[in-house]
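**Student:** model this:
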Amino acid sequence: MAEINWLELGLNFLGGFGLFLFGMEFMGKGLQKAAGSKMKNLLGILTSNRFLGVLVGAGVTALIQSSSATTVMIVGFVNAGLMSLTQAVGVIMGANIGTTVTAWIVSLGEWTQFLKPSVLAPIFIVAGVGLMMFAKKSQARSIGQILFGFGGLFLGLDMMSGAAKPLSGLEGVRNLFVVLGSNPFLGILTGAVVTAIIQSSSASVGILQALALAGLVPWSSAIYIILGQNIGTCVTALLSSIGAGVNAKRAAFIHFLFNLIGSVIFMILAIIAFQFLVPQYQNILINVTDISIVHTTFNLLNTLILFPFAGTLVYLAEHIIKGKEQSEEGLQHLDERIIETPSFAIENAIKEVIRMGRIASQNVDTAINALFERDEKKIQQVFDRERSINAMQQSINMYLVKLSNASLSEKEHLTVTGLFHMVSDIERVGDHADNIAELAVSLKEQDLKFSEQAQKELKDISSIALNCFETALKAYEFSDRSIAQQVLPLEMQVDKLEEKLRSRHMKRLVEERCDPLAGILFLDMISNVERISDHASNIAMLILDENRILASEE
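**Tutor:** Take a look at the predicted model:
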């Protein structure tokens, strides 16, 4: 037997593994882009029905090619208050089923000669590159990305198995796998450690399949390593829950508990089977398809066994990880873990921006009341809330910057860009509320008063402007073009009324029917109110322009 060049073997295996990871990641991003808005619609399915949660978890994981990423996303949902622990359990169980898809893709090569990685890789890569470079429609380019990812995955698998092939002739390497098969705890530990390091059970199973292609892995070691991989995949979610809320920690712990209990149950069954029922299978080499079958069977049976005990898992998590969820005045819908699936992250970003808009609207209303009532308490509320709005603007913008660097479709890029503009408009509305509160302070300090006519005029224009802003928020919240079109006439009405009131007020000043100092504040007031309606118009145009752009693209 020729001497093995260990450096070349190691580099080829690591290079293949890198390609495998890249292909899996690239394919997952292409799938997300192709799914588009369908992904965010899955969030509405996540009701208290745990069975639907299992289906959603499996579907999302099949798309993003990582149960770890799905579970991290679920931790983010729980931390953002968008999902209860009971809802999370079903999705976590489904994620374990969805992660088996990658193993089945890898298994294709064993079925026919045409489906071997060495044959499929160049076909998919050429087809993928062609679509990405020359296709005009974004959907076609996304399909190209999926095909290119497939090609990279198959090429990486072929490189890994090719690099490991010479090891099949080494007795020491074969004995190592025999030891892992005869010692369940060592086999499980190996699978858990490798998966924890690379933070992907799909990739870890891919390595195992590459070694199986090289004729190195017996049945017993494969089963114990697969059980360990399901425990190791929990590490990513556990790490992501550090610094999160109590319920987020519980969600990560439920994932760990689910996989640990399942692994222990099947480890006992495997030991009984290899010792008493089918001892001849212990050292027989396993093939790639059989690894997929074992991986899928374990996750399906584990879900079927523990699904009725989902409430018990929640109970254990709540009693082991004690503490109360603290309500935060800051962001409620955003969590960086969710960015792993941009369509969900955008949906939540919209909710948070709308929430910021509602706070700004409330602040305008409070400021107007403070002006007429000269209420110091309300004035202070406006100033305090304005600081919160400014903090929200900074946090949301930082989140949107990170989101804009994720894998987005053209429509999603358009939405994120619109959210940047909308956050700026809302923050400016908050500034105008602050300005009105400052005017209230000046009125009180200088003991100035508006005439009854002036007060009525201010109330009229303020009411229309506030209605204009709230209508714009509603239009954006529901992405409703017909509601957005209602904003523009209201904004024009405010503009005309502002000109009319300014002219009337100048006449009162000339006729000395108004205090000049109060008159200046009156003009400042209607100017601030008019600017609020302008920002409302900007928000409405985001909906109208986005619809127009998308319609022209179609």
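
**Student:** only C-alpha atoms for contact and neighbour calcs from this point on.
**Tutor:** Will do.

**Student:** just say helix, strand or coil for the closest residue to Pro279 other than its chain neighbours.
**Tutor:** Leaving aside its sequence neighbours, Pro279 sits nearest to Ala273 (CA to CA, 6 or more residues apart in numbering; 7.0 Å). Of the three states, Ala273 takes helix according to DSSP: H, G, I helix; E, B strand; the rest coil.

**Student:** Ala273 and Asn302, how far apart?
**Tutor:** 17 Å (CA to CA, to the nearest Å).

**Student:** so for the two, which sits in the more crowded spot?
**Tutor:** Asn302 (21 against 15; other CA atoms under 10 Å).

**Student:** mind listing what's buried in the helix or strand encompassing the more buried one?
**Tutor:** According to DSSP states H and E, Asn302 maps onto helix 288-306. Under the neighbour-count criterion of 16 or more other CA atoms under 10 Å, helix 288-306 has 288-292, 294-296, 298-300, 302-303, 306 buried.

**Student:** here is a second sequence; please produce its structure as well for comparison:
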Amino acid sequence: MLTLLNLLSAVALLVWGTHIVRTGILRVYGSDLRRILSRSVQKRPLAFAAGIGVTALVQSSNATALLATSFVASGLMALAPALAIMLGADVGTALMARVLTLDLSWLSPLLIFFGVIFFLTRKQTRLGQLGRVFIGLGLIILALQLIVEAAGPMTQAKGVKVLFSSLTGDVMLDALTGALFAMISYSSLAAVLLTATLATSKVISLKVALCLVVGANLGTGILALIGSSSQNAAGRRVALGSLLFKVAGCVLVLPLIGPLAQWVDGWPFRTQELVIAFHVLYNSVRCLACLPLTTQMAAFCTRIMPDRATPEDRVRPRHLDPAALDTPSLALVNAVRETLRMGDIVEQMLVNLLQVTRGGDPLLGKEIRKLDDDVDALYTAIKLYLARMPREDLSERDSRRWAEVIELAINLEQAGDIIEHMLSAVQDKKTSRSRSFSDNGLAEITALHSQLLVNLRLSLSVFLNGDQEGARRLRRAKQRFRLQERRYAHAHVDRLRQQVVQSIETSSLHLDLIADMKRLNSLFCAIAYAVLDNPEAGAGEEHEDDYVEQALEAAAQPPGHDVPPGSSAAG
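**Tutor:** Next up, the predicted model:
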């Protein structure tokens, strides 16, 4: 029993070491690796080589699969080059298996020792993250040694021999067992090393070992497909195509496994080295043979896994025509129209939020969260659309408009997140606890909400028309809202002093809501400064606005509070 626990802990240590290396490399070189993968899409050999290189660095074909899948799901990469990257990842992980099975016992303590020093002394620097990578590599090498040492006594146990004695002839059963090993250990490397150890100890024959190796590769493909279940159809096609390539390899090689075992057995290597060498050879031949077929596989995967029909109530971009990117002025108009759609959705979220706050239909909460997902989807589409626009071809006016569009899109996306946060607060602190606002408190929240809607509509109008008079009105409206919010906060404190029970029970929620509304108002009104920030804005009008704002603030102060001349309590 202790020997089995030692083996399981060694496998777990191997998986953990791989995880540390992967996360450390991605933290230090993540953006560079993404750039390498995203640019390696013009030619299949280049994409294949990029898959090998990235997998060798991160020590995990699963990490490379996640990167490639995310690119395809976001529309930044076609399916065919992504499949080429996945084939390269399979070769890369096989090559690293060969490297890590060399006698590197002397290297493990050095890597762990210096890695811990670098990580603890320079934790927040790039050198500290590289120390994390060194620790992971040291743990991987140490885990491989522990696997070999723990598997040795197990191979002599009678129960283990009886268990593996059934793996003596059925190549399909042997391959499925290898796939199960890889899925349980979450690593084809661990499964292949365990297989090599069992073959070296004569617990299983070389033929069975080769079947287990083929099955281990199949198991990683199944894991990748399961891991991509949360992606859209485009992302899942990457894992599906990679799995189909592996299934094809299994179908072709398993009938020939007997002659291959006899051929490999004649090589001048130890049994463990024979298993690892077959692992490298099998993946290299299979991937090189499949590389010219990535386009056909991409078409096949698209046919059997088409994009799901978008429900009528599910928002998607309507105006972002890729053909218009060659005409920047037209592309900007398209982006403006889509951004206005974002504004309409945010407005609907605000309307629904007030109904939930008043105790309306609780199902509106789900609608608000769905609308926030729609806002996020439109924001991502607009952001990627603008990123594809050649900014060097934009005039000064179009460049300013480009900046206005992206700024408002960012603000609306943040506003959607704030509204969803406000919904969670209302449901947690009010609805679930059966509490209610006082009449005055609810009236104040309703008044702020109404002014917030007015400011949102005005901001969208200013964004659309670029009207400077409207921008100045919006800026004054922002100041009035902030003064009104401050006055309502003081009124709420007065109710607390009067021991109003409802105000005491909902005090935290009340103050949080009006503070969040203040943040929303700032996001909506930010477009006013973008419109006024150009040479056409008149200085005299700016000066007049300052006097108006000071007058508004003075009128909003509690009795007995003096405002120094020329000061502003914008807060």
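
**Student:** if we can go back for a sec, what lies in contact with the helix holding Asn302 of structure 1?
**Tutor:** Contacts with helix 288-306 of structure 1, where a contact means CA atoms under 8 Å, 6 or more residues apart in numbering, come from 93-94, 96-97, 100, 103-104, 106-108, 110, 209-210, 212-213, 222-223, 226, 258, 262, 266.

**Student:** which of these fall within helices?
**Tutor:** Counting by DSSP state H, the part of those found in helices is 93-94, 96-97, 103-104, 106-107, 209-210, 212-213, 222-223, 226, 258, 262, 266.

**Student:** which residues sit in contact with Met541 of structure 1?
**Tutor:** Counted by CA under 8 Å, 6+ apart, Met541 of structure 1 has contacts Ala484.

**Student:** and it, how far from Asp534 of structure 1?
**Tutor:** 11 Å.

**Student:** follow-up on the earlier one: how much does the helix holding Asn302 of structure 1 stray from structure 2?
**Tutor:** With mean CA distance after the TM-score superposition for structure 1, helix 288-306 of structure 1 departs from structure 2 by a mean of 1.9 Å once superposed.

**Student:** tell me which residue is most central in structure 2.
**Tutor:** Central residue of structure 2 (CA atoms, centre = their mean): Ser70, 7.7 Å from the mean position.

**Student:** and the spatially closest residue to Val205 of structure 1 that is not a sequence neighbour, what does it touch?
**Tutor:** Closest residue to Val205 of structure 1 apart from its sequence neighbours, by CA to CA, 6+ apart: Ala103 at 6.7 Å. Taking CA under 8 Å, 6+ apart as the contact definition, Ala103 of structure 1 lies against Ser202, Val205, Gly206, Gln209, Ile291, Ser292.

**Student:** mind redoing it with 10 Å?
**Tutor:** By CA atoms under 10 Å, 6 or more residues apart in numbering, the contact set of Ala103 of structure 1 is 201-206, 208-209, 288-289, 291-293, 295-296.

**Student:** same deal with Ser201 of structure 1?
**Tutor:** Taking CA under 10 Å, 6+ apart as the test, what Ser201 of structure 1 contacts is 65-68, 96, 99-100, 102-103, 191-192, 194-195, 207, 226, 228-234.

**Student:** aligned partner of it in structure 2?
**Tutor:** Aligned by TM-score structural alignment, Ser201 of structure 1 pairs with Ser188 of structure 2.

**Student:** re the thing from before, what's the spacing between the residue mapped onto the residue nearest to Pro279 of structure 1 from structure 2 and Val253 of structure 2?
**Tutor:** In structure 2, the residue matched to Ala273 of structure 1 (TM-score structural alignment) is Leu260. Using CA to CA, we find Leu260 of structure 2 at a distance of 9 Å from Val253 of structure 2.

**Student:** ok, now Asp103 of structure 2?
**Tutor:** 30 Å.

**Student:** between the two, point out the one with more neighbours.
**Tutor:** Taking Asp103 of structure 2 and Val253 together and counting by other CA under 10 Å, Val253 has the greater number of neighbours (16 against 10).

**Student:** so the more buried one is in contact with Cys211, correct?
**Tutor:** Yes - between Val253 of structure 2 and Cys211 there is a contact at 9.2 Å, judged by CA atoms under 10 Å.

**Student:** show me the contacts for the counterpart of Val21 of structure 2 in structure 1.
**Tutor:** Taking TM-score structural alignment, the alignment pairs Val21 of structure 2 with Met27 from structure 1. Contacts here follow CA under 10 Å, 6+ apart; on that basis Met27 of structure 1 touches 21, 33, 63-65, 142-153.

**Student:** now Asp170 of structure 2
**Tutor:** Per CA under 10 Å, 6+ apart, neighbours of Asp170 of structure 2: Val208, Cys211.
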